[in-house]
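>>> structure of the sequence below:
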Amino acid sequence: MAAQRDGGARRGPASVTRRALRTTLAACAAFFVCLYGLDEPVAATYALFGVVSMAALSHIPGTGRQRAAVLVRTAPVAGVLIVLGTYLAVRTWSAVAGMLLIGFLLAFVAAAGPRAGGAAPGLQLLYILPSFPPYAPDTLDERLAGAMFGLVLLVLAELFVLPEQPGPSYRRLAAEAAGTAARCAAELHRAPYTLSAASIEAARTVGEALRPSRVDEADRPAGPGLRDRALAHAGLAARTLLNRMARLPAPPPGGLPPEQGPEVLIAVGRAAAETAALLDGEADATDEAGALRRVRAQATAAAVLEESSPPARGRRRAALLEMADAAVAFTTAAELAVRGRRARLPAETDAGRFWYAGHFPPRLWWHRLAAHAGPRSVHFQNAVRISLALAAARTIAGVESLPHGFWAMLAVLSLTRTTAAQTRATVRLALTGTLVGALTAAAVLALVGGRTTVYAIALPFVMLVAFRVGPVRGVGWAQGMFTLVVSFVFAQLAPVTWRLAEIRIMDVVIGSMIGIVFGLLAWPRGAQEELRRAVALLLTREAETVEGTAAAVVAGTPGNIPDDRPLQRALTLAESAWAQHQSEPRAPAGGAPDWQAAMMSGHHVLWGSRRLLAHGGPPLVPENASLLHDRSVVVTAGMRAAADRATPDPPPTESPPTESPATESPAAGPATGVAAGDGGVAAGAEPGVGSPRFFAALTWMDSLATDVERIEAPLGPQGPAGTG
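Take a look at the predicted model:
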């Protein structure tokens, strides 16, 4: 999930070196001050591991300033976890029960986005550390003081030691998209009233930059809060708006009434320019977004009053109203993203699309976590896997009285991956590295003995190399160097012998075996299978929604917002599975579907269905009813065919008969009898006059057919070509 602009630079060798230096400075300073300055070995232990847990074990994305902000917010949680771990360590059963529950909750919070998920492993370690004997609640003050002191030094190091320059934020990228939309609207207002090839390419480039997979994790609006939800919504609406502009059909010959083009385009352009200024932090004294809503309402009302339109005019009107709808969604979401609960939203704002507006953070957090509370969520699967593995490791450590048993749990935490194959490969490298590191540590301990000054002098250098080499050279180097680090640390806390290295090997082996066992037992294929299942469910829900919407338009119904909660939940699960799938190493698969295109189609189905059913209308005339029904059959058949291909290990099916083209996918080629871009009806059956609602539904079907074609299109190195 590396960002195309700056994410790779943030994870490059120079960035790793800076982070290693900051971690080493904070950890060694905290450890030496507490141990040699204050003579507090307990505080020294927690100070050092507080830094190591949140800087080395955690994967908090972003620049030093962004990570410091996350650390400040998580510091109180770290304190609570140390308290709980201290008191639950009184008995093995209570420690195991706490490990099972707290381990699950900390892992499950990854559903709240990469920032929360990145901090979770470090918080797990801060709970694990005090949950082992000795049961010493009388040392709680030293534990808390040491951990908080280490975190304070880490925050200062992140802020002031070799600070990094941030890349363009998602809000800045959305502002660029708004500026591009304003320029495209101005061009569409001039003859020949379509975009040039250069403008289409610019719109595509700007739209692609808003793909979450192309944005650094720290800048990705993935959190459950109001502003993050709104900013993600704004990015999606901006991509949809640019796509609609690029595909706007040319007007028919002759003049156009105001609601057919000029007024809508002028309003869209002005609102987009105002939104660009808003996202850039510039003051806005006008209300172009409100003017756009009024123009859209007038155009919609005029379309409702007009009983019939010729094809070219009807298609143009429908495309313009789709563009205006996307622009209204963009401006509204941007207003919420910038002003939060202080946003100036009109009374007619779509309460379904912007359901999150006005809700307080606890409600939004609950909504996000509840959406993933089930075995089909990859976040739920990961939380179950890691909590069971940690509980098993704590049970073995308690029953067998393992010395330094938390090392076994640290191995579980750091080596368990989301797929069994990945865990096995990681463990193999980790054991090799640990063995080499332990042999080196044993030799050093045997030669140096109890001369702690030598360990104190060597610790910063060994730690710097460990945190610099580990992320670059892999888990084997990381485990080997970390074995040296912990050996040098414990040699300063108490007299040790070379057998400490032996204990380290034993604990890592035990933790690794536990990780492998639970990796095999609990969803061993990670997100790879779950993504296919989730996308298949999503496409099936999309097909059901399209069928219901088409039937309602054909029959003519009063305005009635559909119940789209099943589709929304399917979309949520698919997006989370896709996010994890990108982080899992896998062999390149030629011709893989464009998974993100499937999710974009889900949003298009949601938005289009709501727009078509929000206002009632009379039944369609039989000819148009037949055309729309046939088109919906083709589109839904394409969605279900894509769902069948996405299903893990689908059963073999017979080829459909060639005389039934309506049951095949539009992407299948000439055998379907439908050519892409012809309006979705069979050759020679172009619709005649029809109601605006009919043309709006037909245009929506056309865009969904394009989405299905993108899902089936093989991905190149840079992803699909469309702005989606």
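
>>> only C-alpha atoms from now on, for both contacts and neighbour counts.
Fine.

>>> residue 120 reaches residue 106, doesn't it?
Yes: if you go by C-alpha atoms under 8 Å, residue 120 and residue 106 touch, sitting 5.6 Å apart.

>>> and those two? which has more neighbours close in?
The residue with more neighbours, out of residue 120 and residue 106, is residue 120; 26 against 20, by other C-alpha atoms under 10 Å.

>>> here is a second sequence; please produce its structure as well for comparison:
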Amino acid sequence: MGSETESDTGDAARIRLPGVPRLRLIAAALRHGTRSSASTGRRAVRVTLSAVAAFYIGLYGLHEPVTATYGLFAAVAMAGLSRIPGTGRQRAAVVVRVLPVGWFLVTAGTLLAVHTWTAVAGMLVIGFLLSYAAVAGPRMAGAAPGLLLLYILPCFPPYAPQTLGERLSGTTLGILLLLLAETLLLPDPPTTSYRALSADAAMTAARLASELTHPPWLLSTGAGTAARSAGEALRPSRVQESERPAGPGRKERALAHTGMAGRLLLARLQELAEPGAREPRPQSLALLDEVAASARRTSVALRTGRPAGPGRLVDVLVVHRRLRTVSIKEATSGSTAFAMQRQAMLLETAYACATLATAADLALGRRPGPAEARDGSFWYAREGTVRLWARRLSAHLTVRSVYFQNAVRVGLALAAARTVAGLDSLPHGFWAMLAALTLIRTTAEQTSAAVARALVGTLLGALAAAAMLVFAHGSTTAYVVVLPVIMLAAFWIGPTRGVGWAQGLFTLAVSAVFALLAPVTWQLAEFRFLDVLAGSAIGLVFGLLAWPRGAQKELRRDVAALLRAIGATIASTTSVLTEVPVRGQPGRPSLPGALTLAEASFAQYQSEPQRPGTPSVDWHAALMAGHHALRGSRHLPHAGDLAGSRPLAPACRAKLARDSDVLVQHYERAGALLEDARRAPPKALPPVPDETADSRPPDDPAPPVYYDAEAWLRALAADLDHIARTTAAAGPSPKDRS
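Okay, here's the model as predicted:
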């Protein structure tokens, strides 16, 4: 393991000084390394010290075996079994918040152990609820397995409610020692927050906007590269899991909105920098200057944590829209189309910047004003915390949600394991449930592979444990010395080498623990293997029966539904502008609802190995298209409300309706092709015909709202074309993982 540590722990391992012992290099790498093995090592040291200290304090200091047992398993549950992302201090903050839940689970498990059927019913309900809590974000999802263990441990015989005080005190002792270790011991290197990444993107956008206000009205090569890098840095898959704003609260939603607006602003600024662009009009230059100033203020606000407050950008936007309506009368017919197209693109850019500024302020705690209250894009700003949580939880109460599927799968598997343990009287039944909890995966393929490796590892670990129990001859001193070493190996080597190593080493560790609690024989290792075998079989059965394909098939369906919802949104939005009633489309999901399910499926899909034959689609591009369609549907119907704006002429309405119909048909067809899982996926989704890219009005001049609508349709056509180009008949490409 020394060579792996040396190669995987960054700069510290490369500081090779003459005479410096290898152990010191490993220690330096453990303290300062940034790679996964160093992070795993730090976590292993913390959980080992806290768990062993709680166990020895309870057993030899307080002489209470129950307190010792619960102290050890509480630390193991919240730091070994749980996978809460973030630094030690961030994990400690999560553990503090869920500590009352842990007390409740220990109490419930103790009281419900009176009968097998009550314990099974409690396992079914609690298993579902804790697994479903993953909708709250990665931190709650990471804490759920550990919380489940806090219920599993006390819900087995003997039914001993008189020991509840010792169980709670042991749980508290173990978690308090874990909090101290997470906070003080081997601190993790600081991470880059999503707020800092958004601030970088805003400052990059300010530089781009400033460049576009000077001849030759283009971006330098370095500026374009910086814009692409800043935008990609905000892509969720590029952000550390602990920093992703995935929670249902107002600030988390606003911060996610900030990142999306930042990516959109950078993309729009790059689109403005077209070769051969003419000198912008004075009003356009003034708007670009205000975009640069607003982006700069937003960047400063995100860095300092103080909201910037409403700026002048929205007022300048209104003035610019009014002036471009007047300038249309003065423009010659030959230059009107080009000028209005450019102004429509500039308005899209300015709207993205205004959205960025508002979302950033909301993320920093500013209360929404009248403008945000009227803007449907910031609907969450008017909602209370309870209502936002209720919306998130209710949105996934459907069999289409991968969160719901996972919760049902885990709840049923744990309930079945508890039933088998209760009816067959397994000597250590909680091991069977622990095996089912740790080995069940979101796909049957993953579960089968994990079970196979776990059984081999457990068998080898059981043989080693039997040998240890035989040769130790009940020597307490030997077990006291060897327990910390085995636990450190289990929590360091296990996560880096795989589930087989983890199960084998953990078998050794629990054998030493039970040998310290009471005299045992080598048969303890046999019981451990049989229990893991039973739990593995149960996990495998439910992995095969309950949604065995995981998120991959569901993602395909959800994105197909999203593409059809985009088509329906295009039709309903343009029908308002053209005054042509849209045909009814019963059964179409709402665009916000389709986005919610597709985003959840995409998040789980990224954590699963891809199956051969899955179409190589840029799923993230489809999600961005959904957000683009949603924003246009909220703003375009009101784009012609300014005083002095003219209604669309019949020829313009016909052209807009025709372009909309073509695009709707292609989104519908793309969705149908993705959803049809009974035949092989096509080599490529159908490209949008070239005529939809022609936004010139049949009657020149046309009112500005026409160009705004055509710019929106043209961007959505480009989104679909990008999705089509990345769809292949062969297996998945690396782009799916980006």
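
>>> max-length helix in structure 2?
Longest helix of structure 2, by residue count under DSSP state H: helix 333-363.

>>> element containing the residue most central in space within structure 2, please.
For structure 2, the residue nearest the mean C-alpha position is residue 603 (5.2 Å; C-alpha atoms, centre = their mean). Using DSSP states H and E, the element containing residue 603 of structure 2 is helix 591-605.

>>> what does residue 108 of structure 1 give?
Here residue 108 of structure 1 is covered by helix 92-108, with elements defined by DSSP H and E.

>>> okay, that helix sits on what stretch of structure 2?
Counting by TM-score structural alignment, helix 92-108 of structure 1 pairs with residues 116-132 of structure 2.

>>> what residues of the matching stretch count as buried?
Residues of stretch 116-132 of structure 2 classed as buried: 116-117, 119-124, 126-132 (neighbour count, 16 or more other C-alpha atoms under 10 Å).

>>> pick out the most distant pair among the residues you listed.
116 and 132 (23.8 Å; C-alpha to C-alpha).

>>> for the equivalent of residue 377 of structure 2 over in structure 1, the count of nearby residues, please.
Using TM-score structural alignment, the partner of residue 377 of structure 2 in structure 1 is residue 353. Close neighbours of residue 353 of structure 1, defined as other C-alpha under 10 Å, add up to 14.

>>> likewise the one 5 residues further on?
For residue 358 of structure 1, the neighbour count with other C-alpha under 10 Å is 13.

>>> from the contact counts, what lies against the helix or strand hosting residue 139 of structure 2?
Here residue 139 of structure 2 sits within helix 138-152, counting by DSSP H and E. Packing contacts for helix 138-152 of structure 2, counted by 3 or more C-alpha pairs under 8 Å, 6 or more residues apart in numbering; DSSP states H and E, involve helix 88-112, helix 116-132, helix 429-439.

>>> so for residue 631 of structure 2, which of those helices sits nearest?
Per C-alpha to C-alpha, nearest to residue 631 of structure 2 of these: helix 116-132, 29.6 Å.

>>> for the closest one, give me the average deviation versus structure 1.
Here the mean offset of helix 116-132 of structure 2 against structure 1 after fitting is 0.5 Å, by mean C-alpha distance after the TM-score superposition for structure 1.

>>> what sits up against that helix?
The contact list for helix 116-132 of structure 2 (C-alpha atoms under 8 Å, 6 or more residues apart in numbering) reads 109, 112-113, 141, 144-145, 147-148, 151-152, 155-156, 403-404, 406-408, 410-412, 414-416, 418-419, 422-423.

>>> could you give me the ChimeraX syntax to select whichever of these are buried?
Buried members of these, defined by 16+ other C-alpha under 10 Å, are picked up in ChimeraX with:
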select :109,112,113,141,144,145,147,148,151,152,155,156,403,404,406,407,408,410,411,412,414,415,416,418,419,422
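
>>> from residue 404 of structure 1, how far off is residue 397 of structure 1?
Per C-alpha to C-alpha, to the nearest Å, residue 397 of structure 1 is found 9 Å from residue 404 of structure 1.

>>> cool, and residue 138 of structure 1?
Noted for residue 138 of structure 1: a distance of 20 Å to residue 404 of structure 1, by C-alpha to C-alpha.

>>> what does residue 357 of structure 2 correspond to in structure 1?
Matched by TM-score structural alignment, residue 357 of structure 2 corresponds to residue 331 in structure 1.

>>> of residue 138 and residue 404 of structure 1, which one has the most company?
Neighbour totals were compared for residue 138 of structure 1 and residue 404, and residue 404 leads with 16 against 9 (other C-alpha under 10 Å).

>>> give me the distance between the alignment partner in structure 2 of the more buried one and residue 109 of structure 2.
Here residue 404 of structure 1 is matched to residue 428 in structure 2, going by TM-score structural alignment. Per C-alpha to C-alpha, residue 428 of structure 2 is found 16 Å from residue 109 of structure 2.

>>> and for residue 408 of structure 2?
For residue 408 of structure 2, the distance to residue 109 of structure 2 equals 20 Å [C-alpha to C-alpha].

>>> before we move on, what about residue 477 of structure 2?
Residue 477 of structure 2 is 33 Å from residue 109 of structure 2, by C-alpha to C-alpha.

>>> ok, now residue 498 of structure 2?
Per C-alpha to C-alpha, residue 498 of structure 2 is found 30 Å from residue 109 of structure 2.

>>> ok, back up a step: mean distance between the helix holding residue 603 of structure 2 and structure 1 after superposition?
Mean deviation for helix 591-605 of structure 2: 0.3 Å (mean C-alpha distance after the TM-score superposition for structure 1).

>>> what comes into contact with that helix?
So helix 591-605 of structure 2 is contacted by 395-396, 400-403, 550-552, 554-555, 558-559, 561-562, 565-566, 569, 619-620, 623, 626-627, 630 (C-alpha under 8 Å, 6+ apart).
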